[in-house]
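In: have a look at this fold, sequence not included:
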């Protein structure tokens, strides 16, 4: 799937599920990492994570597009377009748009550092490096030491 077919898919989903046209751009953004897609408030464009298509196929893209179109149409109508808003929850339910997309990488696969408490021996896996002079063990308040660096991909 390329940007052109994604644009056509988005336009057809908009008409089918929302009875409204999609008049802006929908395209893949390779820089997206932790989200399936996003609606841009200023330009009204929709960006989709191409890794979702690679991993889960077109059905995942359809679900993500539905979710982002909920944001799009509600924002343009001046209604509550945020996840917590009643309007958003109602429209999501009516269109069958999922609340979240499937994770591409599990947390365990993203771990880069493992810290260990010097007092109780508890281990704390982390994606980002932690300042051990400021952070302490959450169980016993002991000092943390960098136990090992998880293998890089």
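Out: Yep, it's here. These numbers were taken from a predicted model, which means no experiment stands behind them. Residues are numbered from 1 along each chain as shown.
In: from here on, just use CA atoms for contacts and neighbour counts.
Out: Fine.
In: what's the neighbour count on residue 72?
Out: Other residues near residue 72 number 22, with proximity taken as other CA atoms under 10 Å.
In: helix/strand/coil for it?
Out: With DSSP: H, G, I helix; E, B strand; the rest coil as the basis, the three-state label of residue 72 is helix.
In: that one and residue 39 touch, don't they?
Out: Yes - using CA atoms under 8 Å, residue 72 is in contact with residue 39, at 6.6 Å.
In: so who does the residue nearest the centre of the chain touch?
Out: Ranked by distance to the mean C-alpha position of the chain (CA atoms, centre = their mean), the top residue is residue 35 at 1.9 Å. Residues touching residue 35, when contacts are defined by CA atoms under 8 Å, 6 or more residues apart in numbering, comprise 49, 101.
In: this is the comparison structure:
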């Protein structure tokens, strides 16, 4: 499926499920990682994650399109188009769109390092995800010097 096919699909889903025309552009955006699609408030375009279609097929793609079309039509009608709004929740349930997209298999969360530091004066320990230069900073409690104790994986 290419962008032209997606445009036609979005237009037909809008006509069938919402009874309204989709007058803007819909296209695949391969840079999307954690979301199934995105509706742009400024130019009213809809972007779809192509990996969702590749992994889960047409049925899941249509649910994502319905979700984005809910944002689209509600925003243009000046109604509550955000996830938290009741207008959005009611319309999404009515048309059968998905609330959340499925997780793409093979995407594992990378293990983060935890750096443990300790004050030389008051012996308070604290953890950080990012390292820092111990020569530049002092303890916030007693203004003592800081030393790195260990790194946990």
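Out: That came through, no problem. These numbers were taken from a predicted model, which means no experiment stands behind them.
In: circling back to that earlier point, and the residue nearest to the centre of structure 1, how far from residue 26 of structure 1?
Out: Counting by CA to CA, to the nearest Å, the gap between residue 35 of structure 1 and residue 26 of structure 1 amounts to 15 Å.
In: distance between stretch 87-95 of structure 1 and the chain's centre?
Out: Chain-centre distance of stretch 87-95 of structure 1: 19 Å, with CA atoms, centre = their mean, to the nearest Å.
In: if we can go back for a sec, the residue nearest to the centre of structure 1 belongs to a helix, doesn't it?
Out: No - secondary structure assignment (three-state DSSP) places residue 35 of structure 1 in coil, not in a helix.
In: ranges for the helices of structure 2?
Out: When secondary structure is read from DSSP state H, structure 2 shows helices at 3-13, 50-76, 86-95.
In: looking at those, which is buried most?
Out: Ranked by mean neighbour count under mean count of other CA atoms under 10 Å, those are led by helix 50-76, which reaches a mean of 19.
In: mean deviation of that one from structure 1?
Out: Superposed on structure 1, helix 50-76 of structure 2 shows a mean distance to its aligned partners of 0.6 Å (mean CA distance after the TM-score superposition for structure 1).
In: helices and strands around that helix, which ones?
Out: Secondary structure elements in contact with helix 50-76 of structure 2, counted by 3 or more CA pairs under 8 Å, 6 or more residues apart in numbering; DSSP states H and E, are helix 3-13, strand 37-39, strand 46-48, helix 86-95.
In: on that earlier part again, okay, the helices of structure 2 in CSV with distance to residue 22 of structure 2 next?
Out: Rendered in CSV, the data for these read as follows (distance: least, CA to CA, whole Å):
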stretch, distance to residue 22 of structure 2
helix 3-13, 5
helix 50-76, 8
helix 86-95, 15
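In: re earlier: nearest to residue 68 of structure 2, of the helices and strands packed on helix 50-76 of structure 2?
Out: Closest of the helices and strands packed on helix 50-76 of structure 2 to residue 68 of structure 2 is strand 37-39, at 5.9 Å (criterion: CA to CA).
In: now for the closest one, which elements pack on it?
Out: Packing partners of strand 37-39 of structure 2 (3+ CA pairs under 8 Å, 6+ apart): strand 46-48, helix 50-76.
In: mind putting these into JSON lines with distance to residue 152 of structure 2?
Out: Supplementary listing: these in JSON lines, determined by distance: least, CA to CA, whole Å:
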{"stretch": "strand 46-48", "distance to residue 152 of structure 2": "38"}
{"stretch": "helix 50-76", "distance to residue 152 of structure 2": "34"}
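In: quick one, which of those is nearest to residue 97 of structure 2?
Out: Between residue 97 of structure 2 and those, the tightest spacing by CA to CA is seen for helix 50-76, at 4.4 Å.
In: many thanks, have a good one.
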